[in-house]
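Participant: okay, sequence plus prediction incoming.
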Amino acid sequence: MNLGPYFIIVIAGVTSALCYVSVAFAPPPAFLLGYIAPLTILIAGLGWGVVASSGAVVIATLINLLISGFGTSLFYLIAVGGPAVWLSHLAVLGRAAPVTPGATGDSAIEWYPLGRLLIWAGVLGGTALALTFARAHFDLEAYTAPIQAVLKELLKGRAGTTSEGEQYSYALELSDNLAYALPLAAALLWTTTTLVNLWLAARITQYSGQLPRPWPDLAAIELPPLFLAAFFAIFAFAALAGGALGYVAAFYASALALVWIVIGLGVLHVVTRGRSFRRPLLIFIYVILIIFGWPAVPLMVLGVVEQFVQLRRRFTRAPSSPSPLS
């Protein structure tokens, strides 16, 4: 009897659970472990299939139930474990491609499109944050009140002189806007960390020889034709509807914005291929994107523009094996 898969299931489940509960029980720096809670579930799913990832999630959920209670374990199942199972399943989902002369091996398999996988990650990210809103019974004031309290606590003691008092009043107004915006940024962050974990899991399973899918050209991701219209419909509804429904739509718009950022990065990867400055330029862009965040806006615009002008097709040269940065 081969115990290898069972060992993977147990290790993946225990590791994921410990990473998740470390956010609440470990010293402050350990909260970073919470970001990699889906990683081992994704590895199990990519390398050993949906049964392995599902088994790992069951183990992790039970551990969370014993340590943290029902509410925390349920949120783990819905917002961490469940999405990891689904995304890893889709990533290695394939079907027989239309028969073409000479097609063999991987070329005879049509793998699940990465563009749709990106969209699924965005939808799950919006849903995860919408669930936190549901816990406040979709009451926007009740939902943002704890965030406002933390921000105002940080601003205490700043109202010394008159000028400082004016700055304090302005900061209080700003804190109200930040309390509204931070959960939306969290939806984008959730989607980002999930995709980073998926990439890491795919690399690990590839290097171990367990990844059934050939490594794709990530810069060549294509989106479904109707996604652009659907995204702007969600964005417009979030901007115009207001209230709880508008805020829920804003969660999805924020999470799905990452799709355009990824496409924008893909454009940069393609148009710089063969250039001597390619590697330092891409490293520089990724560094300022991670540290400052603001490059996400022009990248998102570039991703949208790409749907109309098809820059990647114009700059595509003879196909070659993509490098780790492609």
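Facilitator: Perfect, I can see it now.

Participant: use CA for all of it now, contacts and neighbours both
Facilitator: Fine.

Participant: what's the single longest helix in the protein?
Facilitator: helix 162-207 (DSSP state H).

Participant: tell me where this protein has helices.
Facilitator: Chain-ordered helices for the chain, with DSSP H as the definition, fall at 4-25, 39-48, 50-68, 70-76, 82-91, 114-134, 140-155, 162-207, 227-241, 243-271, 278-291, 296-309, 311-315.

Participant: what angle separates the second one from helix 162-207?
Facilitator: Meaning helix 39-48. 20 degrees (axes from the mean of the first three to the mean of the last three Cα atoms, to 10 degrees).

Participant: who's in contact with helix 39-48?
Facilitator: 5, 8-9, 12-13, 15-16, 50-54, 56-57, 81, 84-85, 87-89, 91-92, 197-198, 200-202, 204-205, 210-212 (Cα atoms under 8 Å, 6 or more residues apart in numbering).

Participant: filter those to the buried ones?
Facilitator: With burial judged by 16 or more other Cα atoms under 10 Å, the buried subset of the contacts of helix 39-48 is 8-9, 12-13, 15-16, 50, 52-54, 56-57, 81, 84-85, 87-89, 91-92, 197-198, 200-202, 204-205, 210-212.

Participant: also this one, for the comparison:
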Amino acid sequence: MNAKSILIGLLAGLASALLFAGLVTQASSAVALAFVAPVPILIASLGWGSVVGFVAALSAFGAVAGALGSVYAGLSIFLSVGLPSAVLGHIAGLARPVDAPARAGDAAPALVWFPLPRILFAMVLLASFGCIAMGWLIGYDPAELAPAVSQALSSEATATVPPQQIAELARFVVSVIPYIQPAFLVLTLAVCLYVSAAIVRTSGRLPRPKDDVPATAGLPRIALPLFALALALCFTGGTVALLGAVFAGALGCAFTLVGLAAMHRRSRGRTGRGLLLFTAYVAIVLLSIPLLAFLALGMFETAKSPALAADSDQTR
């Protein structure tokens, strides 16, 4: 790796840190920028190599830790953005030669690229362990957090809202955080990886061919029993229940993404496809309940998918 690549990694990490700063400093006008913080690191990894991606992740950690004078603040971006982005950029660039004799006139051997189902499963694991590590760092405790959330809601509520209702709402908000946070992180990583790959492909630096996402998106079958186990752990109570909630939230989001991809694939070539997709997404935004249907569809698609070894390898 030359000096130019190192510089690119350092600058990518700095860009990611600046985007993430709104979340760390809790600046309401800049929080939305934190959602695209993985993009610079992913672009560096996909376009300039895995090592550059990890340099960018470490650079982001150092920038946030140095600017805020807190190692914990640096770890927050490293665990939730930097490390997952660098790992995803690395595995998305993995390929092996096709186990077949080379044809005459081929300039390069055909390659089998790391399949999308495994990349999505890696997102689930990275998001889950990242959230668990973050919870351990901040000492997440629902019993202690609920009163703080209740106080924050009380300051925003009108005088006509009974304190008991505010307290119940606060307990509900705290109870769903272990499900929502990893699910949202999986969604963020998936969208940022797609956008980053499109940007790098446009520049001509992405060796991986364009994936047919609706046709190849999926999860390995092992995700089904893991989801069932995670849901079962949610009913045990205590720390074990929190761990189960984290994995259930991440896997639930991944299954939902698979279900949405199946809708795109199954509607290809049908009349009124645009209206169908528009209606589905509007219903999701307004009601949220349709997400359960797509989660179930994603589980069905996973159950009937081929074995992991045959999962939609992308060949070039």
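Facilitator: Everything's here; your move. Note that this is a predicted model, so its numbers are computed, not measured.

Participant: before we move on, back to that, looking at the helices of the first structure, which is nearest to Pro216 of the first structure?
Facilitator: Closest to Pro216 of the first structure of the helices of the first structure is helix 114-134 (Cα to Cα; 8.6 Å).

Participant: could you tell me where that closest one falls in the second structure?
Facilitator: Aligned using TM-score structural alignment, helix 114-134 of the first structure spans residues 116-136 in the second structure.

Participant: now do the buried residues in that stretch.
Facilitator: Those would be 116-134, for stretch 116-136 of the second structure by 16+ other Cα under 10 Å.

Participant: with stretch 302-320 of the first structure instead?
Facilitator: Neighbour-count burial for stretch 302-320 of the first structure [16+ other Cα under 10 Å]: 302-304, 306-307, 311-312.

Participant: out of these, flag the one nearest to Phe235 of the first structure.
Facilitator: So of these, ranked by how close each gets to Phe235 of the first structure (Cα to Cα), first place is Val304, at 13.4 Å.

Participant: for the aligned partner of that closest one in the second structure, which non-adjacent residue is spatially closest?
Facilitator: Val304 of the first structure maps onto Met299 of the second structure when the alignment is built from TM-score structural alignment. Spatial nearest neighbour of Met299 of the second structure, excluding adjacent residues (Cα to Cα, 6 or more residues apart in numbering): Phe255 at 5.9 Å.

Participant: residues in contact with the equivalent of the one you found over in the first structure?
Facilitator: Using TM-score structural alignment, the partner of Phe255 of the second structure in the first structure is Trp260. Shown in contact with Trp260 of the first structure (Cα under 8 Å, 6+ apart): 299-304.

Participant: of those residues, closest to Ala255 of the first structure?
Facilitator: Met300 (12.1 Å).

Participant: grab the most central residue of the first structure for me.
Facilitator: For the first structure, the residue nearest the mean C-alpha position is Thr191 (1.9 Å; Cα atoms, centre = their mean).

Participant: that one against Leu258, yeah?
Facilitator: Yes - contact criterion Cα atoms under 8 Å: Thr191 of the first structure and Leu258 qualify, at 7.3 Å.

Participant: overlap in contacts of those two?
Facilitator: With Cα under 8 Å, 6+ apart, Thr191 of the first structure and Leu258 have common neighbours Gly122.

Participant: show me what contacts the equivalent of Leu211 of the first structure over in the second structure?
Facilitator: Mapped onto the second structure by TM-score structural alignment, Leu211 of the first structure lines up with Leu206. Leu206 of the second structure is in contact with 46-47, 197, 200, counting by Cα under 8 Å, 6+ apart.

Participant: that older thread, wait, which of the contacts of Trp260 of the first structure is closest to Tyr252 of the first structure?
Facilitator: Looking across these and measuring by Cα to Cα, the closest to Tyr252 of the first structure is Met300, at 15.2 Å.

Participant: counting neighbours, what do you get for that closest one?
Facilitator: Residues near Met300 of the first structure, counting by other Cα atoms under 10 Å, number 20.

Participant: Leu229 of the second structure versus the counterpart of Tyr247 of the first structure in the second structure, what's the distance?
Facilitator: Under the alignment (TM-score structural alignment), Tyr247 of the first structure maps onto Leu242 of the second structure. Distance from Leu242 of the second structure to Leu229 of the second structure, counting by Cα to Cα, to the nearest Å: 13 Å.

Participant: give me the more crowded residue out of those two.
Facilitator: Per other Cα under 10 Å, whichever of Leu242 of the second structure and Leu229 has more neighbours is Leu242, with 26 against 14.

Participant: ok, the more buried one touching Pro178?
Facilitator: Yes - contact criterion Cα under 8 Å: Leu242 of the second structure and Pro178 qualify, at 6.4 Å.

Participant: dump the residue contacts of the closest residue to Leu145 of the second structure other than its chain neighbours.
Facilitator: In space, Leu145 of the second structure comes closest to Val174 once its chain neighbours are excluded; the distance is 7.0 Å by Cα to Cα, 6+ apart. Going by Cα under 8 Å, 6+ apart, Val174 of the second structure touches 142, 145-146, 149.

Participant: so what does Val174 of the second structure match up with in the first structure?
Facilitator: The alignment partner of Val174 of the second structure in the first structure, by TM-score structural alignment, is Ala179.

Participant: for Tyr281 of the second structure, same thing?
Facilitator: Residue pairing (TM-score structural alignment): Tyr281 of the second structure is matched to Tyr286 of the first structure.

Participant: quick check: closest non-adjacent residue to Glu222 of the first structure.
Facilitator: Gly115 (5.3 Å).

Participant: for that neighbour, give me its contacts.
Facilitator: 221-224.

Participant: tell me the spacing between it and Ile41 of the first structure.
Facilitator: 22 Å.

Participant: would you check which pair of the contacts of Trp260 of the first structure lies furthest apart?
Facilitator: Leu299 and Val304 (8.7 Å).

Participant: assess the claim that Val36 of the second structure and Cys192 are in contact.
Facilitator: Yes - contact status for Val36 of the second structure versus Cys192: in contact at 6.5 Å, counting by Cα under 8 Å.

Participant: check contacts around the nearest residue to Pro212 of the first structure once chain neighbours are set aside.
Facilitator: Nearest non-adjacent residue to Pro212 of the first structure, counting by Cα to Cα, 6+ apart: Val92, 6.7 Å away. Neighbouring residues of Val92 of the first structure by Cα under 8 Å, 6+ apart: 46, 111-112, 212-213.

Participant: what's the answer for Glu166 of the first structure, then?
Facilitator: Ala159.

Participant: and if you look at Tyr76 of the first structure?
Facilitator: Neighbours of Tyr76 of the first structure in contact, by Cα under 8 Å, 6+ apart: 20, 61, 64.

Participant: brilliant, that's me finished.
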